[in-house]
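could you look at this predicted model? Sequence included:
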Amino acid sequence: MQPACHPRSDPQVNTQRARHPLLFRGAAILLGLSLLVLLEIALRLCGVQPLPDSQDPYISFSSDATLFIKDPAGTSYQTAPERIDFFRPQAFPVKKPADTFRVFVLGGSTVQGRPYAVETSFTTWLKINLQAAEPERDMEVINCGGVSYASYRLVPILRETLQYQPDLFIVYTGHNEFLEERSYGNFKQSSPIYLTAQKSLRDLRIASLLQRILPDTQSKISAAPKTVLTADVNARLDFQKGLEGYHRDLDHRRDIVNHFKYNVRQMILLAKQADVPLVLVNPVSNLKNCPPFKCEFQNGLSQPQQDQLIACWKAANDCGWNEADRKMQLWKEAVRIDHQHADLLYSVGKTCESLQLYPEAKNWLTKAKEEDVCPLRILEPMHVSLLELAQEFHVPLVDIRSLIEQRTPDGIPGSEWLVDHVHPSIKGHQLIADTLYEKLVTLQLLPQPADWQSNRDQLRLAHLNSLPEEYFLRGALRSRRLEGWSRGRSQKIPPTSTQSFMQ
């Protein structure tokens, strides 16, 4: 007869007891995670939104100068004198009159109406549209378009204008992100997995709740060293040899694209936090009549490969249109050697356009824009960011790029609606204003009476007739100067430094 085992010495009993703590811990972890998931779902259902950051983790500014100051009488806000080099003078009452509809429009030189000015910007045509819809109301459309202003410079302006009792924000941005020199060194040292996880955590409503309870945590997170920019823009192309400073840098380009999305997200969250409607605009670029601003051969291309590419290029240019098939064959042979040379891609696109292969031409011309070493036109990933953010936060978006494509016979944006690489014609600004007005009607922010169009046309004509001939001559002169600027012909001496770093 076998002796009875003591319970403590029974291997089966010991194994079962060892399993129980593990099962208990696992169940506790699952329960905790389930509670967090339920809390996250409950917060989302209750309408809790992510909070905007109190500071930009990428850059800061050397001073906190405001865009608007009170006039000597203290009755109106006006554009600060030190900002007039970048903004056009604007004014509005400190005490907002009853039944006033106050709109702030933020962006760069397109918002300002360049190469002309505010008088023919879509902001002025929008004000006319609003007046035509409700003549009895006081309509204020305040133009906050800053020359060369990128999205990261618009966030402080939106934050400032929240105190001026806005009824609506409109944001048109994306073309100026590459104008100023800045570094993303701290973020380059972080792995993509870490940055993705950080973004995902920031979007959690639980994180928003904690940020409300512990507001000091954000300032600690934002205390890392970062690029410090001057109060106003120091665009590289404003100075001698500015174009020479642009080189292909895919990592830096990715960082700028990410920063753009971050800034637009910040503006959306700031407006939502204040319960002020915000409308995004998806900008348009000139694809068809704007060669790239700077080109470089693909990295790693040998000298023999460069010589072969140039030979194909020259042979393609020498081919007449009666040899169109041979011309395209040579272009495609050149592209097989280097698929990143923007001028080459543009030439292929223009050839397709001449052959009336419009969808193919649009594809090549878009590639040429994307490979431009000096990107003065919004990049495709930035278009995607605008559409994604509009969908994620249920923000209305006016897709001007798609609208211009639809209104252009060949579907390729060009000089039909644009006077240069990004700036719409006066007719283009009127189209933008009409589309914005229609969006506001859809959002039930404004009515559309039966006589709206006739009222609008009368007001438009009266406004155009009030502008002197010199206004249009100055616009034409400014357009020629802008062309020289974009091609790196500025003669200004650059400052010793346009940026510094927080220690």
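Perfect, I can see it now.

please make it C-alpha for all contacts and neighbour counts, starting now.
OK.

for burial, what's the neighbour tally of the closest residue to residue 344 other than its chain neighbours?
Take residue 344 and drop its neighbours on the chain: the residue closest to it by C-alpha to C-alpha, 6 or more residues apart in numbering is residue 335, 7.3 Å away. Using other C-alpha atoms under 10 Å, the number of residues around residue 335 comes to 18.

included below, for side-by-side comparison, is a second structure:
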Amino acid sequence: MRLVNYGGNLELFIEAPGEYSDYYMCNPSVARRYFFMQNTVPDPPNDLFLKEKTPNGYRIFVVGGSTTAGYPYANNILFSRILQFRLQDVFPDKKIEVVNTAMTAVNTYTILDFIDEIIAHKADAILVYSGHNEFYGALGAASSESLGRFRGFVKLYLKLQQAKTFLFMRDVVGLLRKWLSDLLYEGDVTKPSATLMERMVGEQTIPLHSPIYQVGRQQFEGNLRDIVNKAKEAGVRVIVSELVSNIRDMKPFLSVSTDSLPPAEEVYRHAAQLEREGKFELAKKTYTRAKDLDALRFRATEEFNVVLRRIAEEIEIPVVPMKSYFEKASPHGLIGNNLILEHLHPNIDGYFMMADAFFDVMHEEGFVSERWDSRRIHPEAYYRENWGITELDKSYADLRIKILKGNWPFKPKSVPNRALIDYEPRTKADSIALKVWIEDINLERGHVQLAEHYEKLGQFDKAYKEYKSLIYITPHNVSPYLRAAHMLIKARKLNAALPYLRKSLELEDTAFANKWIGQILLDRGLTKTALLRLEKAAKIRPQDAQLIYNLSGAYALNGQFEKAKKTLKRLEKLQPDFPGAQDLKRQLDSLNK
């Protein structure tokens, strides 16, 4: 089996392709370790990190499920990416790498399986936001991808799957399970029209404190303890975060009553009544109780926060008080649609808040360095106001949420999902968002198409913002930096273009960036520095008439008149009628009279 590489490479980290071969990236196929009942599987974000860690490097790995993966947004709204930019601003002398390994529908089993590989790649810190998927995430106690309720057996499975023969046997069993699923459950586990959220549910009804609930809680506690202990033994610092969810505006999915517990729906209605009466603190406790009583376990109970805080205290690691951040930003402390899109995924403001919360704890606990230069710490609002986000990002996320809410458990399984049928694009961004979804092109291409649309209309500022968004989606790609700068140049905002041009040179030495940096510096009167840039650009692109003209002028401004004349002769061969060339020639000739 190993000779034919059955199952492909399922390592967590692989060499990045092409021009990024100096980097590692998360393996897009790594989820196949855990999903053997699904035809399509989730993949992690597109973070890169250097194969050879620099002496000034600080490497952070971020682990978790769909919230940590930024659902329903693209990679520009990852809280980990926002955090990386914030940390890099505070520590410009360090190479800050933040690698997000999160995926939709995974839980602490996946993180535990990842931890040795993360440690082996010279982690300095690990940030954990996980717990909502313990029941229905891959290998979870009530998941369609479950291997049973005995944690020791699942851990053994995770070790055995490294053998190709075992993988083959697993997949044969998986095919049989799919066949039985289609026969017994009408294909709910694998049907392509269902969301992954729907397909992952194996056992729906899990009353609070029931035997299967206890299995999920113990699974979370045991796995989290193992994760933290492994990291600590390796000298890697860990931060765990409290879990947050929508308690006010998301009623329980499944209400059941037991001999000792009231129906969740009844408790939720009582909470709403308490809120109407102005009894907000009691309403918060009651909304939270209703969420915990929800027998369809897509939201972690408060007991999970108690567990993670207890583990953190025992092992002496910091906890992010995420609930207090969200409560302080919510009217009367009731977390709802103001920060959460549906049951638990934050909106854009919520993801920025998550980044702020982790940043604050890292600051308080002296991560990266004991000393933080407070003069380099920008206020939280600075990043929210200056980040690369456009209407396309919002439209695409809104469409994904509409599709999610059009399916079970938000709607009965008998009701067809009309999200796409009823969707009426109102803007160009809406139309492209729909195109991205239907035609299965990536959102990056959507941003380029929208930018090109704006450029044709002469709306260069709007085109620039699309490329700015792309910078935050693919920060290692030089193209969006150059295109963003180009749009600013066309909008005659040369000073605003300069930072993008300079940043692009850190990724690739291009004629375009050197040329325009040289031109902008010439306009500022910095003739010597400008000349160096223009000379470099001319070596890369000797046939660029505009560049050669600028270079001739730069030589003249630096008093190098013979070089200016020689360069002008080059221009005459390239383009004899170049505008302004004759005037420059007359000026140079007059210097010899």
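Nice, I can see it. Worth saying up front: this structure is predicted, and the values here are computed from it rather than measured.

just the element for the residue nearest to residue 344 of the first structure, please.
In this structure, residue 335 of the first structure sits in helix 324-337 according to DSSP states H and E.

rewinding a little: the residue nearest to residue 344 of the first structure pairs with which position in the second structure?
Under the alignment (TM-score structural alignment), residue 335 of the first structure pairs with nothing in the second structure.

remind me, longest helix of the first structure?
Longest helix in the first structure by number of residues, with DSSP state H as the criterion: helix 11-45.

so it matches what in the second structure?
Aligned using TM-score structural alignment, helix 11-45 of the first structure spans no residues in the second structure.

now do that helix: which elements does it pack against?
helix 205-213 (3 or more C-alpha pairs under 8 Å, 6 or more residues apart in numbering; DSSP states H and E).

pull up the aligned stretch in the second structure for the helix it packs on.
Going by TM-score structural alignment, helix 205-213 of the first structure lines up with nothing in the second structure.

in that helix, what counts as buried?
Going by neighbour count (16 or more other C-alpha atoms under 10 Å), the buried part of helix 205-213 of the first structure is 205, 206, 208, 209, 211.

one more: stretch 447-461 of the second structure?
Taking 16+ other C-alpha under 10 Å as the neighbour-count basis, stretch 447-461 of the second structure is seen to contain the buried residues 447, 448, 449, 450, 451, 452, 453, 454, 455, 459, 460, 461.

quick one on the thing from earlier: can you list the buried residues in the helix holding residue 335 of the first structure?
Buried residues in helix 324-337 of the first structure, counting neighbours by 16+ other C-alpha under 10 Å, are found at 324, 327, 328, 330, 331, 332, 334, 335, 337.

ok, which pair from those is furthest apart?
324 and 337 (20.3 Å; C-alpha to C-alpha).

following element in sequence after the biggest helix by length in the second structure, please.
Selection of the longest helix in the second structure by residue count, based on DSSP H, yields helix 211-233. Toward the C-terminal end, the helix or strand that comes next after helix 211-233 of the second structure (DSSP H and E) is strand 237-241.

helices and strands around the next helix or strand after that next one, which ones?
Beyond strand 237-241 of the second structure on the C-terminal side, the first helix or strand identified by DSSP H and E is helix 264-276. The elements that helix 264-276 of the second structure packs onto, with contact taken as 3+ C-alpha pairs under 8 Å, 6+ apart, are helix 280-293.

any idea what residue 108 of the first structure aligns with in the second structure?
Aligning on TM-score structural alignment places residue 108 of the first structure opposite residue 65 in the second structure.

residue 300 of the second structure versus that match, what's the distance?
Plainly put, residue 65 of the second structure is 13 Å away from residue 300 of the second structure if you go by C-alpha to C-alpha, to the nearest Å.

what's the answer for residue 341 of the second structure, then?
Between residue 341 of the second structure and residue 300 of the second structure the distance, using C-alpha to C-alpha, works out to 16 Å.

sorry, back to before: for the buried residues of helix 205-213 of the first structure, which one is nearest residue 413 of the first structure?
Proximity of the buried residues of helix 205-213 of the first structure to residue 413 of the first structure (C-alpha to C-alpha) peaks at residue 205, which lies at 40.4 Å.

just checking, that closest one touches residue 38?
No - taking contacts as C-alpha atoms under 8 Å, residue 205 of the first structure lies outside contact range of residue 38: 11.3 Å.
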